[in-house]
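1. Structure for the following, please:
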Amino acid sequence: MAKKYFEFSDMKCVPVDGDRTLAGEHLVIHCHHYNSRLQRSLENCSLVDGKGIFKEAAERTFFRQIRVAASEQKLNSPEEVLKMAADLYRFQGFGVLDFSSHQVNQVRGVSSHYVEGWNCCYERESRPVCTFAEGYIAAAMGAAMGVRYEVVETECMYQGGDCCKFEIRETQEHPLKFEWFVPEVLATDHSKMLAEAANPRVDMIKIRDTVFGLPLEGNEQGLIPAFNVYLAHMPREFYNVVSGLFVKQMEAQGLGETGYAMLEEDAEVCSLTTFSGIMASDEWAALVQPMIKYTEDNIFGLVAIINALGWGSVRLIEHQAAETLNIQTANAYEIYTPKDLRMAEAKTHCPMMSGVMAGLLELVYLDIPFEDRRGLYQTEETDCSANGHAFCDFHTKRAMSAATKAAA
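-> Okay, the predicted model is just below:
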């Protein structure tokens, strides 16, 4: 068995802030539904370089994380750095990479979070789908060798191959050719948020802390099967660079608002699929279901779980069953999108959280096919920390009836 460089105890967790960190990066948990859909939406959008965006975001993010991890573990040789990078990939739930043939310009992937996502969510297509792995491998090679590599996937398990194969080519460039984005320093304040709505039946703190304590790390296949989905620990920087580059490219064509709407829809759809899996899981049955007496209690349980996903500290302020939901967040991860990647003059910068909240109400209160639920609830972010507010404020309500949508 390969040496393990990472254990769950290495992750620093602060439940009250909804925060996890490892090797200098704040980690957020999403599942194969969200990750594969986000990638597919960008790569299928002819208005942007979706593949380039996804690959660049991975290379940027993981070059830094791998360098920090190598420094923390005092690794000096390129071979040790590559072994550590492979274990980081496994630990965070992305799959298994084999760098043993890098000297002959090849890297292999023998399991993949993204391939699992595409296989579960979409019919087979004749294209490779491991764009994320291309960026990660480039980051690992650059961090280990001190020179940038171009990485191209030549065979993919999604296309029926036994493994994913990547060709790597050394360039003459600096290992990270991109300029660093300037991180945003924001003064969020938990104390300014309103008091959380009382629900004597649902112990939200117990749920949050229990999920935070689950040893969620990649198994021998580098996957994290839990709550009926495949989870992955992703640095928030990755998602923020992906969404930021996408919105800026859309904004350059006068379609910035459309870009935000697309990101919100991706999150809404994945909220339906992800949290339906969670509610059908053994973990939910053991931990949350005994607290559920009324339908609206499910919303409290779901928000409690969200507080353990690294998305920030999420407070449920008010909920009218089947009608409205108000949540506030002091440090939602999207607010840390670099300022130069945000859409100019935008009033809101958290499309993921907005879409998720709409999806929660559609999941819990509607009993129609998933594809017919989309758009029946809508979230408005009235205040955003990225614009100087002490917290983000989200209000979700019915947008239309199913009959109105069907007639439209």
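
2. Going by C-alpha atoms from here, please, whenever you check contacts or count neighbours.
-> OK.

3. ranges for the strands of the stretch 101-250 of the chain?
-> 106-112, 149-155, 164-170, 224-226, 229-235 (DSSP state E, counting those that start in this stretch).

4. okay, those strands, which one's buried deepest?
-> Comparing the strands of the stretch 101-250 of the chain by mean neighbour count (mean count of other C-alpha atoms under 10 Å), strand 229-235 comes out on top with a mean of 24.

5. who touches that one?
-> Contacts to strand 229-235, defined as C-alpha atoms under 8 Å, 6 or more residues apart in numbering, come from residues 25-32, 61, 92-94, 113, 223-225, 274, 277-278.

6. for stretch 50-58, same thing?
-> Residues outside stretch 50-58 that contact it (C-alpha under 8 Å, 6+ apart) are 39, 42-44, 131-136, 139, 238-239, 241-242, 245-246.

7. Ok, stretch 7-16 next?
-> With C-alpha under 8 Å, 6+ apart, stretch 7-16 has contacts from 19-22, 91, 208-209, 212, 215-217, 307-308, 313.

8. just to revisit the earlier point, mind listing which of the contacts of strand 229-235 are in helices?
-> Among the contacts of strand 229-235, the members falling in helices are H32, T61, H113, T274, G277, I278 (criterion: DSSP state H).

9. here's the other one to compare against:
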Amino acid sequence: MMSIQPQSHSATGVCDIDAQPMVFHCNHYNRTLQQTIENCRHIDSRSILIHAAAEVSFLGLKQHFLMHPELNITERLAYAEALYAYCGFGLLPLVATLKAAQGQSAFKLSTASSHYGQALALNFEKRRFAGEYFDLGFVIGTLMATFGFAVQGRLTNEALSLKHKQTTMEIELGGEEFAYLFQLESGTTAYLSAVGVSAEVPERKVRSSVDEHAIIQTLSQITFAGNQYGLIPAFGVQLTRHYADYYNLVSFRFEQQLTQALAQRPSLTDLLVYDYPALFYYRQYIDLRGLSLSRTLLIEAGHICGFNTMGGIMSSEAWDQKIMPMIQTREDWLHGIIAVINTLGWGVWRISELVPDEQLVIRVWHPYESLGYLRWFGMADHPIDYLVQGVAASLMNLVYEGDITERPALTPQYYQQINRSSTSFWAEQSACVAMGDEYSEVKVTRRKRQ
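-> Prediction:
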């Protein structure tokens, strides 16, 4: 495998590869976020998912190739292959496929290992169509960055997400759909001037027996990279070192398109409740109109991330070995998991206030959602750190509404029990870097249901 060089910035909690910010997320969040977008029949979900993948991969690989002009075509494709596997996305036989397709204007590319294919195959019901949109977008972005001409493609009905033995895509040279990539840039004037982009991170305000610096140093010495299948099994989940702006683009474009659709047809609110079962629950106490509806769905994806990823980490052997020896109180579980979060590329999280069993206030410097919004869309007119809100609420539910210290099985039934009880926790955002604040802040409290 060719060498991949992540650049970690300890002062901001940001990690880059080829000038693209990267974050760790697991198969549960990846699957849930994609399904949240796919399940809306009133937006162009296919375009949102494929184009975001093509854009971030194109920008990153274009930057790498500019920095390494000595690479020939085969070496460029080999680097993209290695990057894909290193990040845990699976295996893409780019070199072999392009060699076999030399001189052809259309060809097929197949893979027997895809993170998204395997994640989507976990659905309780069989999908009706292939869902490896990220894989397809990455291939399109890679080929355009490598060769300098437009390509297009589609997924076939042979897909791991459909529980077949491999995923096959059809790629065709030419077309106008992705030609705009050659003029694509990210980085707005708002990003360059926003105070939160250059803010300094303070030391921890709330003290505990947990040594955050030691945890970060220990975890930074562990290499989380794809195995022989290009996958990263860890903490009971499948991790990816993913493009932060992929998440940002798909989330915020979903929000924009759904908000526009609801503005044009308000009656969609009632129809969407049937597409998203979680809304049956949330409509008991949230006015699900306009922006509130899309925000609720994106926060719910964060709830599932917090439950599965953070719960998995706190149930892992690595937690027992590296962090449990520091823990003296139940509250130290929160301090410990926040220290781990600060190794994921999500920015720097700080517990600003903690009232046991009642309230948690989290402040985040350099949150990847806000930074991405500023890069691509400019200043926000509403709080947009949905992942922070969802994860923060799930942490309180894991520690106090449930009892992660007893190592319960992280089943869907347990998720329903602790996240949907009459006294479970909910987060409200009170400051946001994308709105011009120095940090993003969420306040987590118990919320009585109506």
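
10. Considering the contacts of stretch 7-16 of structure 1, which is situated nearest to N326 of structure 1?
-> Nearest to N326 of structure 1 among those: S313, at 14.0 Å, using C-alpha to C-alpha.

11. pretty sure that closest one contacts D17?
-> Yes: using C-alpha atoms under 8 Å, S313 of structure 1 is in contact with D17, at 5.0 Å.

12. Provide a complete list of residue ranges assigned to helices in the stretch 1-150 of structure 2.
-> For the stretch 1-150 of structure 2, the helices defined by DSSP state H, counting those that start in this stretch cover 27-38, 45-67, 73-86, 94-100, 115-120, 133-147.

13. for these, which one sits closest to Y191 of structure 2?
-> Nearest to Y191 of structure 2, of the helices of the stretch 1-150 of structure 2 and by C-alpha to C-alpha, is helix 45-67 at 17.3 Å.

14. Which residue in structure 1 aligns with L33 of structure 2?
-> When structure 1 is aligned by TM-score structural alignment, L33 of structure 2 is paired with L38.

15. neighbours of the closest residue in space to its match that isn't next to it in sequence, just the number please.
-> Spatial nearest neighbour of L38 of structure 1, chain neighbours left out: D266 (6.4 Å); criterion: C-alpha to C-alpha, 6 or more residues apart in numbering. Neighbours of D266 of structure 1 under the rule other C-alpha atoms under 10 Å: 22.

16. D266 of structure 1 belongs to a strand, doesn't it?
-> No: under DSSP: H, G, I helix; E, B strand; the rest coil, D266 of structure 1 falls outside any strand and is assigned helix.

17. Let me know whether it touches R40 as I believe.
-> No: between D266 of structure 1 and R40 no contact is recorded; they are 9.9 Å apart, counting by C-alpha under 8 Å.

18. Pull the contacting residues for the counterpart of I292 of structure 1 in structure 2.
-> Here I292 of structure 1 is matched to I327 in structure 2, going by TM-score structural alignment. Contacts for I327 of structure 2 (C-alpha under 8 Å, 6+ apart) come out as S209, V210, W333, G336.

19. let's go with 7 Å and repeat that
-> S209, V210, W333 (C-alpha atoms under 7 Å, 6 or more residues apart in numbering).

20. Out of those, which is nearest to W365 of structure 2?
-> Closest approach between the contacts of I327 of structure 2 and W365 of structure 2, by C-alpha to C-alpha: V210, at 20.1 Å.

21. What's the closest one aligned with over in structure 1?
-> Under the alignment (TM-score structural alignment), V210 of structure 2 maps onto V202 of structure 1.

22. Tell me the spacing between E170 of structure 1 and L97 of structure 1.
-> 19 Å (C-alpha to C-alpha, to the nearest Å).

23. again, but for A285 of structure 1
-> 34 Å.

24. of the two, who's got more company?
-> L97 (27 against 13).

25. residues in contact with the more buried one?
-> A86, R108, G109, V110.

26. mind checking what it lines up with in structure 2?
-> Aligned counterpart of L97 of structure 1 in structure 2: L92 (TM-score structural alignment).

27. what about Q450 of structure 2, how many neighbours?
-> Other residues close to Q450 of structure 2 by other C-alpha under 10 Å number 8.

28. now swap in V202 of structure 1 and tell me
-> 21.

29. any idea how far it is from E283 of structure 1?
-> 15 Å.

30. go on, M193 of structure 1?
-> M193 of structure 1 is 30 Å from E283 of structure 1, by C-alpha to C-alpha.

31. So which of these two has more stuff around it?
-> Just comparing M193 of structure 1 and E283: by other C-alpha under 10 Å the higher neighbour count belongs to M193, 18 against 15.

32. What's the match for I299 of structure 2 in structure 1?
-> That one, I299 of structure 2, aligns with E264 by TM-score structural alignment.

33. So its match sits against P351, correct?
-> Yes: using C-alpha atoms under 7 Å, E264 of structure 1 is in contact with P351, at 4.6 Å.

34. E318 of structure 1 should be in a strand, yeah?
-> Yes: counting by three-state DSSP, E318 of structure 1 is part of a strand.

35. okay, now it: neighbour count?
-> Neighbour count for E318 of structure 1, taken as other C-alpha under 10 Å: 17.

36. now swap in A214 of structure 2 and tell me
-> 13.

37. could you measure N123 of structure 2 against H64 of structure 2, distance?
-> Relative to H64 of structure 2, and taking C-alpha to C-alpha, N123 of structure 2 is found at 36 Å.

38. These two: who's more crowded?
-> A direct count of neighbours by other C-alpha under 10 Å for N123 of structure 2 and H64 places H64 higher, at 19 against 14.

39. and the alignment partner in structure 1 of E428 of structure 2, what helix or strand is that in?
-> Alignment note (TM-score structural alignment): E428 of structure 2 maps to E380 of structure 1. Element membership of E380 of structure 1 [criterion: DSSP states H and E] is strand 377-383.

40. Could you list every helix and strand in contact with that strand?
-> If contacts are counted by 3 or more C-alpha pairs under 7 Å, 6 or more residues apart in numbering; DSSP states H and E, strand 377-383 of structure 1 sits against helix 351-365, strand 392-398.

41. Could you dump those into TSV with distance to E323 of structure 1 and mean neighbour count added?
-> Shown next, in TSV, are these (distance: least, C-alpha to C-alpha, whole Å; neighbours: other C-alpha atoms under 10 Å):
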stretch	distance to E323 of structure 1	mean neighbour count
helix 351-365	8	26
strand 392-398	6	22
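
42. and S126 of structure 1, how many neighbours?
-> S126 of structure 1, neighbours per other C-alpha under 10 Å, totals 9.

43. That's all I had, so thanks and see you.
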